[in-house]
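A.B. asks: only geometry, no sequence info:
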């Protein structure tokens, strides 16, 4: 079915949607406000239905070739001693670290390279106006000429400015009181093939993960009552982190020292997005722009890939776009609802306030990782990545 579709966002959901639209005979244009493909970001995993979508795209081996090859996750104390350990095969291979982990930028690049011959990509521009006329959508861009498309899909993330042009009155954002900074630092001899998680009193976490590029991905996560830290400029955010983690110990001094020279520093407030509806007229949303479950869910990549697959498939099945959008939402809503069942208490369990709480956490984690009970643990700790019946589309 011939349709001319504009997609806003060139991260995961956007290029994946472009692939499936082309596969079903539709024409996609992807607009991205960044001047080039954004290759930064931390590690994501391919699990459950999301991995099935990658398999159906014929990209599983290519994704494996770009993997970080992490061996698992270790909880370590101030002296670097291992207090609990989860291998990539722990929890039935669907736990904290799966056997197929890759950098967000690597996955974005893989999807881009797999689609750029059949999809028009426009970098360094963004949508500034959308007018649904009933028989098409008139689109205004920040720098490019006005154009008309049959449909527009917003796939530009949790903080999508474009979404607010259409869905501002339907969006509810849930905050967890959690901030996270991501950045790349030089690799040292202490960085092996295992991710290392270190808790600091005061609900602070330092996480170091290996990548496939000879560097280390650092994450500083913390709960804090002060609102608006994510709206500060990067230098002010880094000053705050240096102060907040000044007494953290372990490898925190090394992380803080390297932070200022990192090429991809990112700081965000962790939240969850719920939209009352995922479409209005000829405009729809997919991935984090529609139903961000937060990084705490472990489901962001799966939701993006599966949502893109289902949306394109339903557009191929239905001549009326409103029928396609309705079926897309019917199929995806239960899957999204399960992914979004993230307890407000979860980050507080993962980041205890006191040393006693940290000892309790690592003790419980050590028990949970024991082979005799890991299968039971998996039923509670693994995200519901398989909890959707993927349709088959021609």
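C.D. replies: Received, thanks. On a predicted model such as this, the values are computed, not experimentally measured, just so you know.
A.B. asks: hey, let's count contacts and neighbours off CA atoms from now on
C.D. replies: Will do.
A.B. asks: if you skip the residues just before and after it, what's nearest to residue 105?
C.D. replies: Spatial nearest neighbour of residue 105, excluding adjacent residues (Cα to Cα, 6 or more residues apart in numbering): residue 39 at 3.8 Å.
A.B. asks: And the one you found, how close does it get to residue 12?
C.D. replies: Here residue 39 is placed at a distance of 11 Å from residue 12 (Cα to Cα, to the nearest Å).
A.B. asks: Name the single longest strand found in this protein.
C.D. replies: If you go by DSSP state E, the chain has its longest strand at strand 171-186.
A.B. asks: What residues sit buried inside that one?
C.D. replies: 171, 176, 177, 178, 179, 180, 181, 182, 183, 184, 185, 186 (16 or more other Cα atoms under 10 Å).
A.B. asks: next structured bit after that strand?
C.D. replies: strand 194-200 (DSSP states H and E).
A.B. asks: for comparison:
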């Protein structure tokens, strides 16, 4: 089958690998000019580890394992540690793997066969599904027909919007926003990852390998903004932390001002009754974003991609049967991940000074400095 995948993130790359391994002709379209690999370390958990093994990638992922979340410590105004998250709050089991996003992306990219076509600097403009195939018009003006279109284009999926309707019909805002910015001056030999709280805000440093990231989170009602406009996003973050001068907050805000690949987004979930319509199907965050607090987004990308490819194989190309079976297998994983975030915000971003103090009393003892 000729299959188009919109999006070259974790879900898109995993889907491209699984489908091409089963003999499908795969094209991936990506809005960016390159594979976007920036971001904080990510987790691979549960059954996704077994899928990585079936893909022949588990050993390579293990070789690149990092420890970031395990080394988080909350600090006070002076940077003195006040405690660390309990082990039960940060993982499912000792088998969980944490890996730098760029390392995992590079592993997936390196594994792509040469016949997978990547269309950078382009995106889907329109889709016409006539029942026997999908005619795709790209923003570049290029047109092509595919047997199936897979939307793996994230929380703000263009494919989902074209086929299922506006994002507002499916998004459930959880009440906070997340920003990540490169912090080259904070790379240090020790590996403590300090996190500082003011009411409704968190500012921290995540170190891994030879990198450091500013991590900023704040509570807010939904904000109407252009998620392609970095200058507008910078203004939102700066305003959210106005008057917060404790610890290293001003330094972290300065990193937001200068990072050309700043990441900023709402923490929202996507809830849909179905992830497929006609010859179009969604995978990953486009179908069921659970937010970063779940720690399961990448694992969902791997399970969903594998289930979709396997069911297309088992159904001998019958997309109607395959999509139903894929969704039946994947939905329990997605629902579990979405429900797992309920207590996360209260741990990471307590709303008041009193809530911060109460949280600190529940923390584990301070870890030795590293």
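C.D. replies: Perfect, I can see it now. Note that this is a predicted model, so its numbers are computed, not measured.
A.B. asks: Any idea what the TM-score is?
C.D. replies: Overlay of the two chains. TM-score (TM-score structural alignment, normalised by the length of the second structure): 0.90; 363 aligned residues with a Cα RMSD of 2.6 Å.
A.B. asks: now the helices for the stretch 1-150 of the first structure?
C.D. replies: 13-23, 48-56, 60-65, 104-115 (DSSP state H, counting those that start in this stretch).
A.B. asks: To residue 225 of the first structure, which of those helices lies closest?
C.D. replies: Closest to residue 225 of the first structure of the helices of the stretch 1-150 of the first structure, according to Cα to Cα: helix 104-115, at 28.8 Å.
A.B. asks: That closest one corresponds to what range in the second structure?
C.D. replies: Taken onto the second structure by TM-score structural alignment, helix 104-115 of the first structure occupies residues 101-112 there.
A.B. asks: now the matching stretch, how far from the chain's geometric center?
C.D. replies: Centroid separation between stretch 101-112 of the second structure and its chain, computed with Cα atoms, centre = their mean, to the nearest Å, is 15 Å.
A.B. asks: Give me whichever of the helices of the stretch 1-150 of the first structure is most buried.
C.D. replies: helix 13-23 (a mean of 26; mean count of other Cα atoms under 10 Å).
A.B. asks: contacts for it?
C.D. replies: Helix 13-23 of the first structure has contacts (Cα atoms under 8 Å, 6 or more residues apart in numbering) with 7-8, 27-30, 108, 111-112, 114-115, 118-119, 155-156, 286-287, 304-305, 307-309, 311-313.
A.B. asks: Equivalent analysis for stretch 259-270 of the second structure, please.
C.D. replies: 38-39, 155, 170-182, 222, 227, 230, 233, 256, 285-292, 338.
A.B. asks: before we move on, what about stretch 154-171 of the first structure?
C.D. replies: Counting by Cα under 8 Å, 6+ apart, stretch 154-171 of the first structure makes contact with 7-11, 13-14, 127-130, 272-277, 280, 283-290, 292, all of which sit outside it.
A.B. asks: what about stretch 62-80 of the second structure, start to end distance?
C.D. replies: End-to-end distance for stretch 62-80 of the second structure: 33 Å, by Cα to Cα.
A.B. asks: Stretch 147-158 of the first structure now?
C.D. replies: Using Cα to Cα, first and last residues of stretch 147-158 of the first structure are 25 Å apart.
A.B. asks: Give me the range in the second structure that it lines up against.
C.D. replies: Residues 144-155 of the second structure are matched to stretch 147-158 of the first structure when aligned by TM-score structural alignment.
A.B. asks: Repeat that for stretch 276-289 of the first structure.
C.D. replies: Mapping stretch 276-289 of the first structure onto the second structure (TM-score structural alignment) gives residues 273-286.
A.B. asks: buried set for that stretch?
C.D. replies: Under the neighbour-count criterion of 16+ other Cα under 10 Å, stretch 273-286 of the second structure has 275, 276, 278, 279, 280, 281, 282, 283, 284, 285, 286 buried.
A.B. asks: if I look at the fourth one, how far off is residue 295 of the second structure?
C.D. replies: So that's residue 279 of the second structure. To residue 295 of the second structure, residue 279 of the second structure is 30 Å away according to Cα to Cα.
A.B. asks: next one: the third one
C.D. replies: Going from residue 278 of the second structure to residue 295 of the second structure by Cα to Cα gives 31 Å.
A.B. asks: Could you do the second one as well?
C.D. replies: In this view, residue 276 of the second structure and residue 295 of the second structure are 25 Å apart by Cα to Cα.
A.B. asks: hang on, the earlier thing: who's in contact with the equivalent of the residue nearest to residue 105 of the first structure over in the second structure?
C.D. replies: Under the alignment (TM-score structural alignment), residue 39 of the first structure maps onto residue 37 of the second structure. Residue 37 of the second structure is in contact with 101, 102, 105, 106, counting by Cα under 8 Å, 6+ apart.
A.B. asks: Quick one: which of these hold up in the first structure? List them.
C.D. replies: Retained contacts for these in the first structure, judged by both residues aligned by TM-score structural alignment, their matches' Cα atoms under 8 Å, are 101, 102, 105, 106.
A.B. asks: isn't residue 121 of the first structure right next to residue 27, touching?
C.D. replies: No. Look at residue 121 of the first structure against residue 27 with Cα atoms under 8 Å: they stay out of range, at 11.7 Å.
A.B. asks: tell me the contacts of residue 68 of the second structure?
C.D. replies: Residues in contact with residue 68 of the second structure (Cα under 8 Å, 6+ apart) are 41, 98, 191, 193, 206, 207, 208.
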